[in-house]
Every structure is written in structure tokens, then in C-alpha cells.
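S.K.: dropping a prediction and its sequence here:
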Amino acid sequence: MIENNEMRDVFDAIADPTRRQLIHLLALGEEQPLHELTSQFQMGRTAVSKHLTVLKEAGLVHDRKVGRETRYTLNPAPLREVQDWVAFYSKFWSANMLRLNQLLEEDE
């Protein structure tokens, strides 16, 4: 667990495919209980819960208790950091695509 109230790095949190799938599932709908999320994976409740803890430490997931059940919702705000990082490098992709397009037009 993260100490001193430090948040986990969002890139670290989304590095795992299971966590990316959890983000996807939470993005599709409303608040979801742990048992519903667990049913989407071939792993136990404890393993899914650990992945959700990592997402929570990165600020990507909020949880709340409803009776004996824990329900989770997505907080997409930290994903802005990922979007900004990718956007910075998109200029390289755009330039390469432009060059490729020019080469293809020259060949015609």
C-alpha cells in the first residue's frame, strides 16, 4: 500500500491488462459491486480486489460501502495525464503519416 498519502502513478496503475479491463468495465456503466466485477475475470475476488486497490491508490476508482457490499465507480480525471502525455507524441505520428502520404502520392 502507498504510504504518506502519496498517490500511485497512473501509468503504473494502467500498465496491467487486468486493471485496464477493470477501467473499461467501470467506464461502461454505473457503480458496480465487487462480485459483478469479479465475475468478468478468471481469478478470485481477492485478486480483483487487489487490482481495484491499485486503481484506487492512483485515484482512478472510488469505492463506497453499501451494507456488506463494496461498490466501485470510475474517476477518469487522472487519465488526463495519460492523454496529455500521448498527445505530446502524436505530432510525431502525424508527421510520419504526412510523409507517408506524400511518398505514396509521388509513386502514383
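M.R.: Now that the structure is in, tell me what you want to look at.

S.K.: rest of the way, CA atoms for contacts and neighbours
M.R.: Noted.

S.K.: how many neighbouring residues does Y72 have?
M.R.: 20 (other Cα atoms under 10 Å).

S.K.: that one and K65 touch, don't they?
M.R.: No - using Cα atoms under 8 Å, Y72 is not in contact with K65; the gap is 9.1 Å.

S.K.: which strand or helix spans G59?
M.R.: For G59, there is no host helix or strand (DSSP states H and E).

S.K.: how near is it to E36?
M.R.: 21 Å (Cα to Cα, to the nearest Å).

S.K.: here's the one I want to compare it with:
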Amino acid sequence: MTQSPAEEALIEVVLAALADPTRRRILDGLSTAGGGTATMLAQDLPVTRQAVVKHLAVLHQAGLVVARKIGREVRYSVAPAPLATTARWMTDLASEWGRPLQNVKRLAESGE
């Protein structure tokens, strides 16, 4: 389970961005709607539009969203690649933890 320094940095930034529940809700909203604006997202959240813009900036810095200016609006959409990299790391980690736990289970069941 070895990542390159770039992958390690990406995973760290993604996990930090996803640590905030509002940012997770923003990603969910963008994913469900297929994209949207800060104004649209703020309608479904208990925070101001300005707060949503700040959260979107963090998500953008983490590479989790892509911003496109269309006229006077900025539309955001989910960028899945950083999530996929982080999910692979988590899957690998769970797999590594699973091996010792399987050994403990096997020993416990065998009565050794």
C-alpha cells in the first residue's frame, strides 16, 4: 500500500476537505443535481451563500470540484478523480487491517 508523495498529499487534502459535514453536503448536492451554483446550493443548506462560496473554494483547492464561469455565474461540478484515489487508499487500508483480524478470528474459532 505505497503511494507516491503526490498521492499522499492529495489524500491528505481530500480527507481534510471532507472532514467538514457542510462540504460533504455540498458535494452530495452537486452530485445529485449534476452541478450547480453557490446560490442553488445555499438554498438547501443552513449557511449563507458566502459560506457556501468559501466551502466551494476549499473543495476546489482539494480538486474535488471544477468551477466553470458561465456569464456572470460560476457553476461547479464534482471532480471524481481525487475521490477515487482516496477511496482506493481506504480500500487498501481496510484490506490490510482485514488480514490480521481474519487471523485473530481463525485462532479464536479454532480454540488455539
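M.R.: Arrived safely. All values derive from a computational prediction rather than experimental measurement.

S.K.: TM-score for these two?
M.R.: Taking TM-score structural alignment, normalised by the length of structure 1 as the basis, the two superposed chains have a TM-score of 0.75; 100 aligned residues with a Cα RMSD of 2.5 Å.

S.K.: map T86 of structure 2 onto structure 1.
M.R.: Alignment note (TM-score structural alignment): T86 of structure 2 maps to V82 of structure 1.

S.K.: can you pull out the strands in structure 2?
M.R.: For structure 2, applying DSSP state E gives strands covering 65-70, 73-78.

S.K.: mind putting these in a markdown table, distance to G34 of structure 2 included?
M.R.: As requested, the strands of structure 2 are exported to a markdown table (distance: least, Cα to Cα, whole Å):
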| stretch | distance to G34 of structure 2 |
| --- | --- |
| strand 65-70 | 12 |
| strand 73-78 | 7 |
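
S.K.: quick one on the thing from earlier: for G59 and E36 of structure 1, indicate the residue with more neighbours.
M.R.: A direct count of neighbours by other Cα under 10 Å for G59 of structure 1 and E36 places G59 higher, at 20 against 11.

S.K.: ok, now which ones touch the more buried one?
M.R.: G59 of structure 1 sits next to M7, R8, V10, N75, P78 when contact means Cα atoms under 8 Å, 6 or more residues apart in numbering.

S.K.: picking that back up, please name the nearest non-neighbouring residue to the match of T86 of structure 2.
M.R.: Of all residues not flanking V82 of structure 1 in the chain, F11 sits nearest, at 7.2 Å (Cα to Cα, 6 or more residues apart in numbering).

S.K.: the one you found pairs with which position in structure 2?
M.R.: Checking TM-score structural alignment: F11 of structure 1 goes with L15.

S.K.: so that match versus M40 of structure 2, what's the distance?
M.R.: As judged by Cα to Cα, L15 of structure 2 and M40 of structure 2 stand 25 Å apart.

S.K.: ok, E31 of structure 1 touching Y72?
M.R.: Yes - here E31 of structure 1 reaches Y72: they are 5.3 Å apart, a contact under Cα under 8 Å.
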